[in-house]
Every structure is written in C-alpha cells, then in structure tokens.
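Undergrad: here is a sequence together with a model predicted from it:
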Amino acid sequence: MEMERKFGNCNELANTQETLEETQNKGVVIALYDALKIRDVEVIQKILAPDLEWWFHGPPTHQFLMRLLTGTDEEDTTTFTFLPHRISAFGSTVLVEGFDQTRSIAWVHAWTVTDGIITQVREYFNTSLTVTRFGKTDQSDYNNITSLHCPSLWESSLPNRVGKSVPGLVLAI
C-alpha cells in the first residue's frame, strides 16, 4: 500500500516479464556489444542493417560509436570502450546504458531490432533520458486531461560523477 501511495497505480509497469521477442532482441544487442569489444567486423556486419538509421545527441567529440564502426577510431588514448551497465527491452526497442567514469561520460543507446537485425540506433551522451510509451487513443480520450499523461517506462540513472547539469530528453516508443 505504501508503494501505491508513493508511486501511484503502476499495473502496466508492474509486469516485468520479458516477452520472447524482447529476450531475443536483447540477445542481438548483447551480441553486438560482445563483437564491438573484440572488434569482430564479420559479426558486426551481420547484426547491423546496411542502411542503419542513426541519430546522435551529444557533443561531436563523443561520436565514439560512429568512429568505431566506420574504422576511423584510432588505437590510441581516444579509444572508447562501450561497457553496458544496464540493458532493458520494450518490444523492438532495446535500451543500453553505460558510463565511462574516467571521462565523466554517461551514454544511452536506444536500438531498434527488426527480425533479428538492428535497423536503428539513437545515441545520447551526457543526457538524462526518459522513455515513455504512447498508447492508442480514441477521440473521447482527448476530452480527458489524464489521458495526456504518459507514464515513464525507463529513466537513465546518471552517476554523480557526470556533470552537474545535463539536458533531459523524452523518447516516445
């Protein structure tokens, strides 16, 4: 009862069981990070769609994934290692969050997996990200202001070491 009073009725969010699709999509993304870690180009090419849609939000100097996948990442001190700290799946969307504490960088990748292939990635660096899901509504819902509230499905958890103030964005899935 205390949780319901504190957080409200969250029946939709209480179902934490992943579907088979979500488990499979998560596996595809985990396989990508494993391949990135050892720089297995063949596996990476099999996992990523050739026409991958890419969105980036952050400083241009933080385009580590782009440089890694295009081969412009030099083997020196600027090399960035993506170590996921948290992975969550919501249908075809897989969210991965990580931190580089030595550089005070927090990052989130929002991957879209279609038929076992990654077709889209949205990258966020040093940005607080909240993910929400919009449901189907009919015309009568527009008369009710409470239907405009979109519950949070996922929120990034920035460590204290990452900047004092970061922009906050909402990603609707």
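TA: Done, it's in.
Undergrad: could you use CA atoms for every contact and neighbour count after this?
TA: Will do.
Undergrad: wait, what's in contact with Glu21?
TA: Glu21 sits next to Gly91, Ser92 when contact means Cα atoms under 8 Å, 6 or more residues apart in numbering.
Undergrad: and the helix or strand Trp111 falls within, what's buried?
TA: Using DSSP states H and E, Trp111 falls within strand 105-114. Buried residues in strand 105-114, defined by neighbour count with 16 or more other Cα atoms under 10 Å: Ile105, Ala106, Trp107, Val108, His109, Ala110, Trp111, Thr112, Val113.
Undergrad: now for the residues you listed, which pair is the farthest apart?
TA: Spanning the widest gap among those are Ile105 and Val113, at 25.4 Å by Cα to Cα.
Undergrad: which parts of the helix ranked longest in the chain are buried?
TA: Ranked by number of residues, the top helix in the chain under DSSP state H is helix 20-38. Across helix 20-38, burial judged by 16+ other Cα under 10 Å covers 21-26, 28-30, 32-36.
Undergrad: so for Val121, what's the nearest residue that isn't a sequence neighbour?
TA: Spatial nearest neighbour of Val121, chain neighbours left out: Trp111 (4.5 Å); criterion: Cα to Cα, 6 or more residues apart in numbering.
Undergrad: okay but the one you found is in contact with Arg122, surely?
TA: Yes: Trp111 is within contact range of Arg122, at 6.5 Å (criterion: Cα atoms under 8 Å).
Undergrad: list the buried ones in the host helix or strand of Pro50?
TA: Assigned by DSSP H and E, Pro50 falls within strand 48-57. By 16+ other Cα under 10 Å, the buried positions in strand 48-57 come out as Leu48, Ala49, Phe56, His57.
Undergrad: for stretch 71-87, same thing?
TA: Buried residues in stretch 71-87, defined by neighbour count with 16+ other Cα under 10 Å: Asp73, Phe80, Phe82, Pro84, Ile87.
Undergrad: okay, one more to line up with it:
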Amino acid sequence: MDVINNNVKSSNPNITTVRNLYTALGSREREISGLIASDLEWWFHGPQNCHHMMKMLTGGTTTCSEDFKFEPRSVDAIDDCVIVEGWEGAQVYWVHVWTLKDGVITQFREYFNTWLTVWDLKPLNCFRSATLWQSHPTDLAKRSFPGLMLPI
C-alpha cells in the first residue's frame, strides 16, 4: 500500500493533481479542465446544504458555496486514492476522497461532519484487514461524530 502523509514531501503524481485542483478552485479562474474526468462519479454524505464542492466543480454557485473555502489540513495517498481532510473552525469538518486513473480524477466522495476510517478489504481474509487511514477532527472532545468505514 502506498500511504503518504501530508508532512512528508511527496513526488506522488496523484497528490500533485489533487493539490493542483484545490489551488485552481481557490483562484478566480477555477480552471480545472484536464484534472477531472467529464463523467466524474460523485458521492456525498452530509447535510444537504453542504454540497459546496459539487457546486464548485459544476459551476453552480450560491452565496454559501462561494464563501466556503476548502483549505486542506492533511493530504494522504492510498493506492489510487487521495484523501484530503480539512476543518473550518468548530462548525464544519470534511473529508474528500479522490480516485484517480492515469492522472485524472474519476471519482469523488465527500463526507461532512463524520469520523471516517479507511479499511483495506482486498485480502481474502477480511477479518485481518488493516486500518489504512483514520480522520483526525480537532474537536472530538466537544462533540461526537458518526463513524463511517470506507473500504478500498
């Protein structure tokens, strides 16, 4: 498994692609062509009013999504997935899981205000599967998040 922590400089091209996406989305031009497949598969878990990234990716705008800034706090890679985590104060915690094929983002999973664990379920003996990644929300002492398991 290729697990790369944000604190370590990486030459992983998938991480570079995803970081380029966040940079582009943070600019006024929002030029993302060539980074995302035209038939992007998207999955969302969270409150209906938090579809900020999909609105950014599709060009749909609302005052809320225009004001919302995705500022990654950690970026990790596991195989062909890049996991990005961020939080905005004590109100919003998010995790994005981007799947890439040949340097292009083909799938996007977005999770808001949940504790996420990524498990490797590829081995035949699933009972010995390893935890590959676990989210790190900063305010768990103040409130609890529902837990989700994402198999890869």
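TA: Ah, there it is. Computed from a predicted structure; not experimentally measured.
Undergrad: got a TM-score for the two of them?
TA: For these two chains in superposition, a TM-score of 0.85 is obtained (TM-score structural alignment, normalised by the length of the second structure); 148 aligned residues with a Cα RMSD of 2.7 Å.
Undergrad: follow-up on the earlier one: same list, the buried residues of helix 20-38 of the first structure, but as JSON lines with distance to Thr137 of the first structure please.
TA: Listed next are these as JSON lines, based on distance: Cα to Cα, whole Å:
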{"residue": "Glu21", "distance to Thr137 of the first structure": "25"}
{"residue": "Glu22", "distance to Thr137 of the first structure": "24"}
{"residue": "Thr23", "distance to Thr137 of the first structure": "28"}
{"residue": "Gln24", "distance to Thr137 of the first structure": "29"}
{"residue": "Asn25", "distance to Thr137 of the first structure": "27"}
{"residue": "Lys26", "distance to Thr137 of the first structure": "29"}
{"residue": "Val28", "distance to Thr137 of the first structure": "32"}
{"residue": "Val29", "distance to Thr137 of the first structure": "31"}
{"residue": "Ile30", "distance to Thr137 of the first structure": "34"}
{"residue": "Leu32", "distance to Thr137 of the first structure": "36"}
{"residue": "Tyr33", "distance to Thr137 of the first structure": "37"}
{"residue": "Asp34", "distance to Thr137 of the first structure": "40"}
{"residue": "Ala35", "distance to Thr137 of the first structure": "41"}
{"residue": "Leu36", "distance to Thr137 of the first structure": "40"}
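Undergrad: ok, of these, which one's closest to Leu13 of the first structure?
TA: Glu22 (15.2 Å).
Undergrad: Ala89 is in contact with that closest one, correct?
TA: Yes: the criterion here is Cα under 8 Å, and Glu22 of the first structure meets it with Ala89 at 5.4 Å.
Undergrad: so what's His45 of the second structure closest to, chain neighbours aside?
TA: Counting by Cα to Cα, 6+ apart, the residue nearest His45 of the second structure is Tyr111, at 4.8 Å.
Undergrad: what's the closest of the buried residues of strand 105-114 of the first structure to Glu2 of the first structure?
TA: Val108 (31.4 Å).
Undergrad: show me where the first structure has helices.
TA: Counting by DSSP H, the helices of the first structure are 2-7, 11-14, 20-38, 41-47, 64-70.
Undergrad: one step back: what's the most distant pair in the buried residues of strand 48-57 of the first structure?
TA: Of all pairs drawn from the buried residues of strand 48-57 of the first structure, the greatest distance, 20.7 Å, lies between Ala49 and His57 (Cα to Cα).
Undergrad: re earlier: could the buried residues of stretch 71-87 of the first structure go into CSV alongside distance to Asn11 of the first structure?
TA: Shown next, in CSV, are these (distance: Cα to Cα, whole Å):
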residue, distance to Asn11 of the first structure
Asp73, 45
Phe80, 39
Phe82, 34
Pro84, 28
Ile87, 22
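Undergrad: Asp120 of the second structure -> the first structure?
TA: In the first structure, Asp120 of the second structure lines up with Arg133, judged by TM-score structural alignment.
Undergrad: thought that match was touching Val170?
TA: No: between Arg133 of the first structure and Val170 there is no contact under Cα under 8 Å: 10.2 Å.
Undergrad: who touches stretch 125-140 of the first structure?
TA: Residues contacting stretch 125-140 of the first structure (Cα under 8 Å, 6+ apart): 57-59, 62, 105-108, 150-158, 162-163, 166-173.
Undergrad: weed out the non-buried ones from those.
TA: By 16+ other Cα under 10 Å, these give His57, His62, Ile105, Ala106, Trp107, Val108, Trp154, Ser156, Leu158, Val162 as buried.
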